[in-house]
Structure formats: structure tokens, C-alpha cells
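J.: Sequence plus the predicted model coming up.
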Amino acid sequence: MATSPSTPRPCSPGTTASTSPTATSPASPPPSPPACAERSGRGGMRRWGHAHPPQVPSRRPARVLRRGGRGLAWLAEPDAVPVVRVLAADEHGLDLERLEPVPADAAAARRLGGQLARLHDAGAPAFGWAPAPRAWFGPLEAPFAVPTAPRAEFSVFWAEDRLRPLAQRTAPLLGDEGADAVEAAIAAIAAGVFDGIAGQGREEPARVHGDLWSGNVLWTAAGGTLIDPAAHGGHRLEDLALLTLFGAPHLEEILAGYEQAHPMPEGWREDLPAHLFFALLAHLDLFGTGYAADAIRTAQRIVRRAEEIA
């Protein structure tokens, strides 16, 4: 594993968790939880992240938060999984219900897995489609824009709209050999090898949270509750891959619950590096070379997996 960077894991637009994840391959986590201020209002909780100094116009965080609110509403629409409720949205941001955390347990984790499967099964209009016309990913004060053009094929959305822009921005941090490895991985994804699961079929657009690292699941009496999304139409493995990026409480139970609700082909977990690659490159872009070695190793794993299932 690479040495953990000193910068905290970013608070992405929307609500924010305050728990520090446990490391698992392929990336080491930041050593501290996201730095997040919070202010109560209208009986709910309003949160702003401050993992980075402000680098965008002061009005943008409120707009980003409001669009995050649309993502929360879209995830809540099928009533498949608990989602933090938006109480109000105005020019200052969002007011959210106050959630009381409880310890995670195996039963709640398995239940969350099944709920995520049902959320994904609710579908989306297209890959890349988002519930707001513009979308961002990253810390609240310095998110970067991501395209929301609807795509019929996962490979086009993931390779061209999400990965190539990050590969271009991070190339100087990777070195020539590392940049070549990343480009080879993107080429494998662009070829459509990961459009299905384990080389089988072709996935339809799923309704995904889009930033489902463990800190964006708040465990409450209602179970695992989703907060802080970057919601869009994506591949169902994206959310599961992000849960493995830094680890999650009772991860095996979550995955077992998912498979019970939506059976998976043998070897499906070997596809996960392709689906966490965007988040890993985003961390490299936001926080620097501490993530470079993991990004290169993950790229190499993607190429090997593509050769196995092509």
C-alpha cells in the first residue's frame, strides 16, 4: 500500500460524515476524518465541508449543496434504502434532518446490502445522467465538474467522460510509465470489457449514490442511511467498489446481502478495480502523489482483469 497522504479525505458536496474509514487495498485512507463544520437550522442539520481552503466563488457551495439535495431526493424516490431527508433548500444551502448515529451491526449491514440492490434496480435514464443539470465531485469548497451527458453505453461514460479528463490532469503526477499504465486501463474499459459483470451480459444504467465510501453511510436506528451523494446513472458495481476502497463496517455482510437480493456471477469482485478507478484518480488529482502508486497498481489490475474476461 502507498503511504497515506496527510490531507484528509474530502467532504463531497452535500451532507458529510465524520468517521474515518479503515484501509483496504487498493488505496490507503487519510489518517483523519473529513474536517466538516456543522450548523443547525429549521430543526435539521446544515453542513459545510472545509477540507480545503476556498478555491471557488463563495456562491458555488450553496448551489452545489442544492444540487446535492436533488440527488438525495432522487435516491429516496424508489423508497429502497434510508436516505437523509432534505427539510429545506435556499440560497444558503440545505437543511437536513438530524440523524442520531448508532453502532453498525451485521444484521443492519446485510439489510443495507439488499437495499442497495433494490436502489440500483430502480434504474436511471442513462449512464452519466444526473438529477441536476450540472454535477460536481470532490470537497465542497473545491469540487470539480463532471459531465452529465446521457450515454447509452457504460464504457463511453466511464472511459471518456469520467476517466480521461482525470488521466490528463494527473499525468504529471504519475510519470511516463504510470501515465501509460493508466491509459492502458482506460483503453480496456473503453473497449467495453466491463460493460457487464465478470464478462457476462451488459448492465443497464443503475441508480447509484456515486460516492459511497463508508463515511457516506450513517448508521442509525433505521439502518444504513445514505448521505452526501454524487448521484447519477451508473454501473451497479460502482457503489460496491467504493465501499471496498477504504473498507466499511461489516463489509462482507453488506456484499452478502446484496448478492442475496441480486445474485452475481462468479468472480464479480475481480471487476471492482475498474469501478473504483475514478474515485482513486480523483484522490490523486485532489491530494497529490500519495495516491500515485495505488493508481498505477490499480490500472495494472484492470488490464489483467480485462485480459481474463475479454
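T.: Ah, there it is.

J.: make it CA atoms for all contacts and neighbour counts henceforth
T.: Noted.

J.: Which SSE is immediately downstream of the helix or strand in which residue 218 is found?
T.: Using DSSP states H and E, residue 218 sits in strand 217-220. As assigned by DSSP H and E, the chain's next helix or strand after strand 217-220 is strand 223-226.

J.: what's the strand holding residue 218 in contact with?
T.: For strand 217-220, the surrounding residues in contact (C-alpha atoms under 8 Å, 6 or more residues apart in numbering) are 17, 99, 100, 101, 102, 103, 104, 224, 225, 226, 227.

J.: Let's see that with 10 Å instead.
T.: 16-19, 82-84, 99-105, 108-109, 112, 211, 223-229, 243, 248-249 (C-alpha atoms under 10 Å, 6 or more residues apart in numbering).

J.: Any of these buried? List them.
T.: 16-17, 82-84, 99, 104, 108-109, 112, 211, 223-229, 243, 248-249 (16 or more other C-alpha atoms under 10 Å).

J.: structure B:
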Amino acid sequence: MTLPESVFVKEQAGAPAGFFEVEAAGLRWLAVPGGVPVVPPLEVSPGRLATPKLSPVPPTGLLAEEFGRRLAVTHDAGARWFGVPPDGWQTDGFIGPIPLPHALTPVAAWGAFYAEFRLRPYLRQAYDRGLIDNSHLAVFDQLCARLESGGYDDPADGAARVHGDLWSGNAVWCADGVTMIDPAAHGGHRETDLAMLDLFGFPLLERVLRGYNEVHPLADGWWSRIGLHQLHPLLTHVVIFGAAYVPRALAMARKYD
């Protein structure tokens, strides 16, 4: 396939099976009418993904509010269940360089999904590598038990169509709107994407949230739960980068157990 010059190509020799293919599936799944613009995959193979090259612009309040409105539309497109992979994909995915488990059959509720598929796998890895000890694990286990008991479930809000790794580097400010790249897309909780925007700092986040609430008002007290949703990316950082992230993750777990 001959590609135009204005493309961005990611290549990785020896990439894990499905590494770029699941990213492409996620990009296609997130591209919903009226939602956040998403870079379309132009070419995908086991070691390569090509997408259009974006031209970043400075953030503005108007772009931020429009991003919020469009993100609500993307989320409202929904998913079949919590943890479901994007359409066209039938196995696990990746978040950054490490595996991301998907729920291949329906899970009862968000809390059960979050404990089983977003916390416990990374806790096991961190424990096996000696990054957390038994006393740490007891704190996380207590939180997982509360999640599994439904303590943080909202039956009124079903699975949303989420980007899954929506930190500031994966939301590019462009003249025609903020555009999403590099997803870990799945059926999840809408608050998860918003928590990721906050975790490492996103420009004009208050304006983003204003726009979001115009389309889909967030549940009462949602901001008090933001750290709960940030616990998963913190644990992935423990696995990827090491024990420096453990104190913050542990403090977060204690807040919600």
C-alpha cells in the first residue's frame, strides 16, 4: 500500500501479537457520529500502524468545551458490557507496553469488572516482582472486596464506550477539535476517562467538564470518586516504572477501602 506523505507511522519489531491490531480496532470503534474525532488507521500489520499526521494547535476554551461535549457523545455510544473489547477484537489488549485484560463474557457490574480486570492483574504482577508486600496487598484486597460487593456501582449508568488511556498525550489539540489517539478502548465507566484527563494534568479541564455536563450531566459526587478510577493507571505505572508509584497508589486505595 502506498501512503501519502502526511502520515504518522508507528513501528515496533517483534511487537506482541495483536499490539497494533487492537489499537486499530479501538480507533474504529471510538469513531462514532458526533463524538470526539479519532485518527483513522490507514494501514495496520503485526509490526506497524499508520494514521494521518496531526497538526497540533494551542488549547482554547472553545475547543475544550467542544471536546467535553463530544466526549459525552462518544461515551453515550455505549458498550455491550463492562470490559468488553472493541468490536472486531476477541481477546485481550494493551495499555502502553503491557497487556490489558478484557472481559470476554459479561461481568455483573462495574465494580466486579474493575476489581477483577483492572486492579488484581497488576497487583499480582507488582507482588510477584517484590514491588508491594503482604501489608500493601491487604489494603488493596479490602478495596477490591468493596468494589465486588457493589459499593461503588451505579445501576443507572451502564457501560460507556471509553478510550481507556485518555491522558493528555493521547488527546491532541487540533484546529478542528481535540483528536484522540492510541486508545486502550473497552466498555468502561465514563468517569474513568475523565479521571485520566485529570491524573497527569489536562489543559482547561474545567471547560472540558462544563461541555461534558451540557450533554450528559455527571452523577452527584463523581469528583469524589476520581481517585478510585486513577488507581488502575497508577498500578500500571508501578508495573512499568517501578516502586516509586506505590506510595501514591497505596494512599489512593486507603481512601476508598
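T.: Yep, that arrived. Quick caveat: nothing in here was measured; it's all calculated off a predicted structure.

J.: Next, the TM-score between them, please.
T.: Scored against TM-score structural alignment, normalised by the length of the second structure, the superposed chains reach a TM-score of 0.90; 250 aligned residues with a C-alpha RMSD of 2.0 Å.

J.: Just the buried ones among the contacts of strand 217-220 of the first structure: which are in helices?
T.: Residues of these located in helices (DSSP state H): 108, 109, 112, 243.

J.: what sits against the closest residue to the first one other than its chain neighbours?
T.: Take residue 108 of the first structure and drop its neighbours on the chain: the residue closest to it by C-alpha to C-alpha, 6 or more residues apart in numbering is residue 223, 5.4 Å away. Contacts for residue 223 of the first structure were tallied using C-alpha under 10 Å, 6+ apart; they are 81-82, 101-105, 107-112, 217.

J.: Aligned to residue 223 of the first structure, what sits in the second structure?
T.: Under the alignment (TM-score structural alignment), residue 223 of the first structure pairs with residue 177 of the second structure.

J.: Surely residue 210 of the first structure and residue 228 touch.
T.: Yes. Between residue 210 of the first structure and residue 228 a contact is recorded at 9.4 Å, counting by C-alpha atoms under 10 Å.

J.: Overlap of the contact sets of those two?
T.: residue 71.

J.: where along the stretch 101-250 of the second structure do the helices fall?
T.: 110-113, 120-128, 134-148, 190-199, 205-215, 226-241, 246-256 (DSSP state H, counting those that start in this stretch).

J.: Can I get those helices in TSV including distance to residue 80 of the second structure?
T.: Formatted as TSV, these follow (distance: least, C-alpha to C-alpha, whole Å):
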stretch	distance to residue 80 of the second structure
helix 110-113	12
helix 120-128	22
helix 134-148	20
helix 190-199	14
helix 205-215	21
helix 226-241	20
helix 246-256	27
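
J.: Need the counterpart of residue 117 of the first structure in the second structure.
T.: So residue 117 of the first structure corresponds to residue 72, using TM-score structural alignment.

J.: Check whether its match really touches residue 189, as I assumed.
T.: No. Assessed by C-alpha under 10 Å, residue 72 of the second structure is found out of contact with residue 189, at 11.7 Å.

J.: Give me the common contacts of the two.
T.: Common neighbours of residue 72 of the second structure and residue 189 (C-alpha under 10 Å, 6+ apart) are 160, 161, 162.

J.: just the buried members of those residues?
T.: 160, 161, 162.

J.: how about those residues in CSV, adding distance to residue 148 of the second structure?
T.: Converted to CSV, those look like this (distance: C-alpha to C-alpha, whole Å):
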residue, distance to residue 148 of the second structure
160, 19
161, 22
162, 21
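
J.: In the first structure, which residues correspond to stretch 115-122 of the second structure?
T.: So stretch 115-122 of the second structure sits over residues 159-166 in the first structure, by TM-score structural alignment.

J.: What separation do you get for the most centrally placed residue in the second structure and residue 123 of the second structure?
T.: Centroid-nearest residue in the second structure, with C-alpha atoms, centre = their mean: residue 164, separated by 1.3 Å. Separation of residue 164 of the second structure from residue 123 of the second structure (C-alpha to C-alpha, to the nearest Å) stands at 19 Å.
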